[in-house]
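**Q** give me coordinates for this.
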Amino acid sequence: MSSVIAAHLPVLPVVLPAAAAVLLLVLGDAGLQRARSVALASAALMALVACMLLLRADTGALTVYRLGDWPAPFGIVLVVDRLAALMLLLTACTALPVLLYASAGWDGRGRHFHALFQFQLMGLNGAFITGDLFNLFVFFEVLLVASYALMLHGQGRERLRVGLHYVVLNLAASALFLIGVALVYAMTGTLNLADLALRVPAATGSEALVLQAGGLILLVVFGFKAALMPLSMWLPATYAAASAPVAALFAIMTKVGVYAILRVHGVVFGGDQSAAVLDVQSLLLPLALLTGVVAVLGALAAQTLPRLLAWLTVVSVGTVLTALGVGGAAAWSAALYYLAQSTLVTAGLFLLAELISAQRGETGGRLDSAPAVAQPQLLGILLLLGGAAVAGLPPLPGFVGKLMLLQASAGHAWVATVWAVVLAVGFCTLLALARAGAVLFWQVQSPLPAAPLAPAAGARPQQLLAALVPLALVFAMSIFAAPLQRYADATALQLGDRGAYARAVLGESNGQPINSTRPYRVVPAGGRP
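**A** Below is the predicted model:
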C-alpha cells in the first residue's frame, strides 16, 4: 500500500482537493459541520503530501509523473522539483489556517464555500506542478473560476461591484493567455516546458520573432496575475472587498503569477543568448521597482485596514519581482525566500484585520477613532509583530530576504536604484503600519455617560489560533533561516540547470542536445529512481 501511495504521490495534490470538492458537492448544504471536517481533513492531508514531496525534492530528486504513462512531450506530465515542492507546501500552510478561520462561522454565510475552496486549491496545486504550458492555462482557469465565486461569498453590493471588474479583467487576461500559447505552439509544435526550453533558444528568423511576441503576451498575462504595475490597480479594491479568509487565501494567488514568470520566462525564454530569447529582466526590473513605489504610496494613503493590507500585498510582489529582474541564482534565491515569508505574513494579517475590525463597532476597518477593542493587548501585539515582519525588520525573515536581494544586486547596473527603492519602500511600509496601529489602538473614543457603549466581544479562540499560525510560521522561518536559505539557493541552481530538467522530463532519446553540469536523480511515476 505504501509503495502505491509513493508511486502516485505527485498527483495527489491535484486529486485530493478535487475528490474532496466533489464529495462536498454531493453532501450539499445538509451538514455544515460535516463539510468542515472533510475540508480540514483534505487540507491536512495535502500538507502532509507537500511535506513528503519537499523532503524528496530536497535530496535533489526530480519527480516526473506521466499521466496515462504517455512519454513526454506527447503526454501530460506533472513535475515536482524543489520549486514546485516549495510552492505546494506554501499553499498548504496558507490554506489550513484559513480554513480553520472560515470554519468559525464565515463558511456559513454562503453556499458551497468549502467545495469552491477545494477547487481553488486544486487549481493552485496543478499550476505549480504541471510541466505543460497549456495545462498551466487550464489550472489557471480552475483556480480563477473558483475565486470568482469565493470573491462574492457573503454577498454585498461592494463585493458584487468589484467582483464584476475582477471577472471581466481576468477573462480578458485568459484570452491573451490563449493567444500567447497559440503563438508558441505554432512555432514549436509543443507546449511541454522541458521541450520548449530546448526548442525556443534554437529558433531563428521569423520564428524567433513570433516566439518573442508570444513570450511578451504571456509576460503581460503573468504580470496581470502577479499584480505588476501598471496591471495591478485591480487588486487593492478586490482584496479589500473580499471576506477575510478569501483575501488571506488570495495572498497566494499573486504568487502564481510570479511563479509563472520564473518558470516560463526564467527557464524557457531565458538562458542562452539566441534570436528567440527575451530580455525580460530589462523590462521586469523597472516595472517591479515602480510597483513597489506606487503600492507603498497607496498603503500610506489607505483609509481602511483591509485596503492597506491589499496594497502591502502589491508591495511584496514588487520586492519579489525586483529580485527576478536583477537576475542570477543569488537573486532568484532571495526572491523565493522573500516570497514564502511575505505570503504567510500577509495571509495572517488579513485574518487579524477582521478580528480587529469586528471589535470596533460600526467603524469597522476604517482608520478612524472608535471604541476600544476588547483585546487591545493581544491584538496590538499581533499587529505589531506582523507589521515588523512585513516591513522587514531584523531579525525577521523579511529582513533576511531583503538583505539577500541587496547583496545579489551588488554588481548590477541598477544597484543604487534597487537599494534606494527597497530601503525606502520598507521604511514607508513601517510608517503606514505605525499610522494604522496608532489609530486602531490609541485614538480610542470615550463612551458618553448618557449612552454607554456595549463592550465588544473578544475573538473566538479558533479564530485567534488561525490568525496566529501564519505569523508563527514566519517567526519559525527566522529560527531556521540558514537551512531555508540553503534550500532557496539549491532551488535557484536547479532552475538554472535547464539541460538536466529537460533530460529528466524527456529522457535521453529525444534527439535534442542537452547541456548539463549538475545532473540530479530522476524519480518516475513508479517511484523507482
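**Q** contacts and neighbour counts: CA atoms only from here.
**A** Noted.
**Q** find the nearest non-adjacent residue to Y259, please.
**A** Nearest residue to Y259, sequence neighbours excluded (C-alpha to C-alpha, 6 or more residues apart in numbering): F128, at 7.6 Å.
**Q** doesn't M87 make contact with that neighbour?
**A** Yes. Using C-alpha atoms under 8 Å, F128 is in contact with M87, at 6.6 Å.
**Q** tell me which strands and helices the one helix or strand the residue nearest to Y259 maps to is in contact with?
**A** Element membership for F128 (DSSP states H and E) is helix 113-129. Here helix 113-129 touches helix 12-27, helix 32-58, strand 77-80, helix 82-102, helix 133-151, helix 253-260, going by 3 or more C-alpha pairs under 8 Å, 6 or more residues apart in numbering; DSSP states H and E.
**Q** which parts of the stretch 201-350 of the chain are helices?
**A** 205-226, 235-241, 244-250, 253-260, 280-301, 305-326, 329-358 (DSSP state H, counting those that start in this stretch).
**Q** how about V210: what's its closest non-neighbour residue?
**A** Closest to V210 by C-alpha to C-alpha, 6+ apart is L183, at 6.7 Å.
**Q** for G270, see how far away that neighbour is.
**A** Plainly put, L183 is 17 Å away from G270 if you go by C-alpha to C-alpha, to the nearest Å.
**Q** show me which of these two is the more surrounded one.
**A** G270 (23 against 19; other C-alpha atoms under 10 Å).
**Q** how many other residues sit next to the nearest residue to that one once chain neighbours are set aside?
**A** Of all residues not flanking G270 in the chain, V277 sits nearest, at 5.7 Å (C-alpha to C-alpha, 6+ apart). Applying other C-alpha under 10 Å, we find 22 residues neighbouring V277.
**Q** give the contact list for V277.
**A** By C-alpha atoms under 8 Å, 6 or more residues apart in numbering, the contact list for V277 reads 200-201, 212, 269-271.
**Q** I'd like the structure of this one too, to check against the first:
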Amino acid sequence: MTTLTIAPVLVPLLAGIALLLTRHQVPLWLRRGLNLAAVGVQVAVALALLTAVGGGDVLTYNLGNWPAPYGIVLVADRLAAWMLLITALLAFFALLYAVQGTDRGSRHFHSIYQLQLLGLNGAFLTGDLFNLFVFFEILLLASYGLLVHGGGARRTRAGLHFVVLNLAGSTLFLFAAGTLYGVLGTLNMADLAVKLAETTPENLGMARTAGLLLFAVFALKAALIPLHLWLPEAYSATSAPVAALFAIMTKVGAYCLLRVGTLMFGPEAGPVAGLYATWLLPLGLITLLLGALGALSADELRRQVGYLVVVSVGLLLTAFGLDSTAGIAAGLYYLVNTTLATAAFFLLADVIACRRGASLDRLTAGPQMRQAGLLGGLFFLAALLMAGLPPLSGFVGKLLVLQAALDASSWPWVLASVLSSGLLAMIALGRSGSVLFFKTADALPAEAAPSAPVVASLGEWQETMRLVAVAGLLALCLGLLAASGPVLGFCTATAEQLLHPQGYIQAVLSPVTGGVDR
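**A** As a prediction, this is how the structure comes out:
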C-alpha cells in the first residue's frame, strides 16, 4: 500500500513525458483525450490514497530505499490526500474547459499542464524541505508557460512580474533551507521537528530567523498581505482555465504554512512553538479586509475574482491562525469551497466576456448576452459561494470559522473583519451582477478595446461543454454542502492529527523502510 504514495507523482510525470514526446505525431484530439484520461487517473489515485489514510494511517515511501532523514521521503497523511483530491478534481474541470479551444496555439500546453500537476502533487507529498523547493520550482516553471499561453502584451507583462517575484521567493527559500541545514544538519521536516524542539539557546536566533524566512516565502505563494499585489493582475491576465487551475496555487502556500507551522513550529516545538501562529492571525485579518476593498474597486470581473482569491486566502489563514482544532478544521472545510468556487467563477467570467463582444468582462453596460438567464443563475450561485451567504457551503465555512474564533481572545477582531469583508464582497458582486445582466447598451466598437484578446468563435457543442465545466465545479460545492457532516468530521480528525504530529514523525523516522503509523 505504501507504493500508492508515489503514484500521484508518477502519473503526471509519465503523462507529461508522453505528451511531450508525441506532440508532433499525435493529433490534437487524441492529446486532449490522453490528458483528460491522465487527470482522471489522478482523481482515482487521490480517492484511493484518501481511503488508505482516512483512518489515521501515515504512509511513507523512501525513494531509493534510503531511510529518513538521509534520503528523500514522500509522506501521505490526511492533509496531503485531501489536497491531492481537491487538486485533481479542479484540474479535471479546468482541463475540460481548456480542451474546448483554449489549448490551441501551443503544442506544449498539455505536457506543461501535467508538469504543473507534478509540481503540485509533489509539494503536497514531500517530507523534505529541499525536495519541497524542487517541486516548487517544477510547478513555478510550468506556471510560467501556462500563464503566458496565448500571448499578448498584458500576459507577458503579468508573467514577467510573476517570474521576478517568484525568483526572489526561491532565493529566500534557499537561504532559509541553508540556514536550517547549517544549524541543525538536516532538511527532513520530521527530523527538523525533533531537533527544533531541542534547539540550544545559541542556535535559537538562527533557527527563528530561518523559520521566518520560510514564512515569507510561503506567504508570497499564498498572496498574504503585503505580498499579494501580483495575484489580481496575473490571474486576470491569463486564460480562464489556467486561472482556474491557479486557484489551487495560493493554497500551496497556505498548505505549507499549515504543515510547517504545526509540524516544525507547533505546540510541541519547545522554544520555537507558535512562531507561525503569532503572525498568521493578524496578517490574515488584514488580507481579508484589503482584499475585499480591492474587489469593491475592481473594474473588470476577472480582476474582481482575483481580489476575491485574496479575500479567501485571508479567511483561510485567519482560521489556521487560531491554532486550534476547530479553527484548522474550519479552514480545511472552507479551503474546498473557495478553491472550487473561485475556479468556477474564473471560467464563468470568461464565458461572459466571450458573449459580450468588445465589452469583454468590463463592469460597464454592454450588449444583451445569449442565455443570459442561465449565465445569471450560475453567476448568482457562484456569488453566493464566494460571499459566504446562506445556505451554501461558503456560508457554512465562514460560520465554522466564526464559531472557532469565539474561543480565542481575539474573537471581536475576527468577527468584525469576517463580517465586514463579507458585506463588502456582497456589495461588489451585487454591483457586478446588476451591471453585467441588467444594464445593456450597444457593443463597444473594436477600437475601444485594442488590448483585448481575439476570441475565436466556438461551436454550440464547445460552448455547452464550457458551461458543463463551470456547472461541474459548482456541483462539487453543492456536494460539499450535502456532505458537510462527514467532511467536517474528516477535517476535524485531520486538524487533530496536525496538532499532534508524533504519529507523522514516528512514521517518517521509523527504522522500517516505508513504514506505516497510525
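**Q** ok, back up a step: what's the closest of the helices of the stretch 201-350 of the first structure to Q462 of the first structure?
**A** helix 329-358 (11.4 Å; C-alpha to C-alpha).
**Q** compared with the second structure, how much does the closest one deviate?
**A** Its matched residues in the second structure lie on average 0.6 Å from helix 329-358 of the first structure after superposition (mean C-alpha distance after the TM-score superposition for the first structure).
**Q** now swap in stretch 134-141 of the first structure and tell me
**A** Per aligned residue, stretch 134-141 of the first structure averages 0.5 Å (mean C-alpha distance after the TM-score superposition for the first structure).
**Q** identify the residue range in the second structure corresponding to that stretch.
**A** Mapped onto the second structure using TM-score structural alignment, stretch 134-141 of the first structure covers residues 130-137.
**Q** can you list the neighbours in contact with that stretch?
**A** With C-alpha under 8 Å, 6+ apart, stretch 130-137 of the second structure has contacts from 72, 118-120, 122-123, 126, 170, 173-174, 177, 187.
**Q** A488 of the first structure matches what in the second structure?
**A** Aligned partner of A488 of the first structure by TM-score structural alignment: C491.
**Q** all helices of the stretch 401-529 of the first structure, in order?
**A** 415-441, 461-479, 481-496, 498-506.
**Q** what's the longest one aligned against in the second structure?
**A** What it means is helix 415-441 of the first structure. Going by TM-score structural alignment: helix 415-441 of the first structure matches residues 411-437.
**Q** now find how far off-centre the matching stretch is within its chain.
**A** 22 Å (C-alpha atoms, centre = their mean, to the nearest Å).
**Q** how close does it sit to the first structure?
**A** Mean deviation for stretch 411-437 of the second structure: 0.7 Å (mean C-alpha distance after the TM-score superposition for the first structure).
**Q** circling back: look up how far V444 of the first structure lies from the residue nearest to Y259 of the first structure.
**A** 45 Å.
**Q** the two: who's more crowded?
**A** Taking neighbours as other C-alpha under 10 Å, F128 of the first structure and V444 compare with F128 leading, 26 against 16.
**Q** what sits against that one?
**A** F128 of the first structure touches 84, 87-88, 256, 259, counting by C-alpha under 8 Å, 6+ apart.
**Q** residues in the second structure aligned with stretch 98-112 of the first structure?
**A** Using TM-score structural alignment, stretch 98-112 of the first structure pairs with 94-108 in the second structure.
**Q** list the buried residues for that stretch?
**A** 94-100, 102-103, 107-108 (16 or more other C-alpha atoms under 10 Å).
**Q** next, count neighbours for the residue mapped onto A334 of the first structure from the second structure.
**A** In the second structure, A334 of the first structure lines up with A330, judged by TM-score structural alignment. By other C-alpha under 10 Å, the residues close to A330 of the second structure number 27.
**Q** how close does A330 of the second structure sit to M249 of the second structure?
**A** A330 of the second structure is 20 Å from M249 of the second structure, by C-alpha to C-alpha.
**Q** what of G306 of the second structure?
**A** 12 Å.
**Q** remind me, longest helix of the first structure?
**A** helix 157-188 (DSSP state H).
**Q** so which bit of the second structure is that one matched to?
**A** Taking TM-score structural alignment, helix 157-188 of the first structure hits residues 153-184 over in the second structure.
**Q** buried residues, the matching stretch. List them.
**A** 154-156, 158-163, 166, 169-170, 172-174, 176-181, 183-184.
**Q** kindly report the same for stretch 74-83 of the first structure.
**A** Result for stretch 74-83 of the first structure [16+ other C-alpha under 10 Å]: buried residues 76-83.
**Q** list the contacts for the counterpart of L117 of the second structure in the first structure?
**A** Here L117 of the second structure is matched to L121 in the first structure, going by TM-score structural alignment. The contact partners of L121 of the first structure, by C-alpha under 8 Å, 6+ apart, come to 14, 17, 91, 95, 143.
**Q** adding neighbour count and distance to L352 of the first structure, write those out as a markdown table.
**A** Formatted as a markdown table, those follow (neighbours: other C-alpha atoms under 10 Å; distance: C-alpha to C-alpha, whole Å):
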| residue | neighbour count | distance to L352 of the first structure |
| --- | --- | --- |
| V14 | 21 | 29 |
| P17 | 26 | 26 |
| T91 | 27 | 19 |
| A95 | 28 | 15 |
| L143 | 23 | 25 |
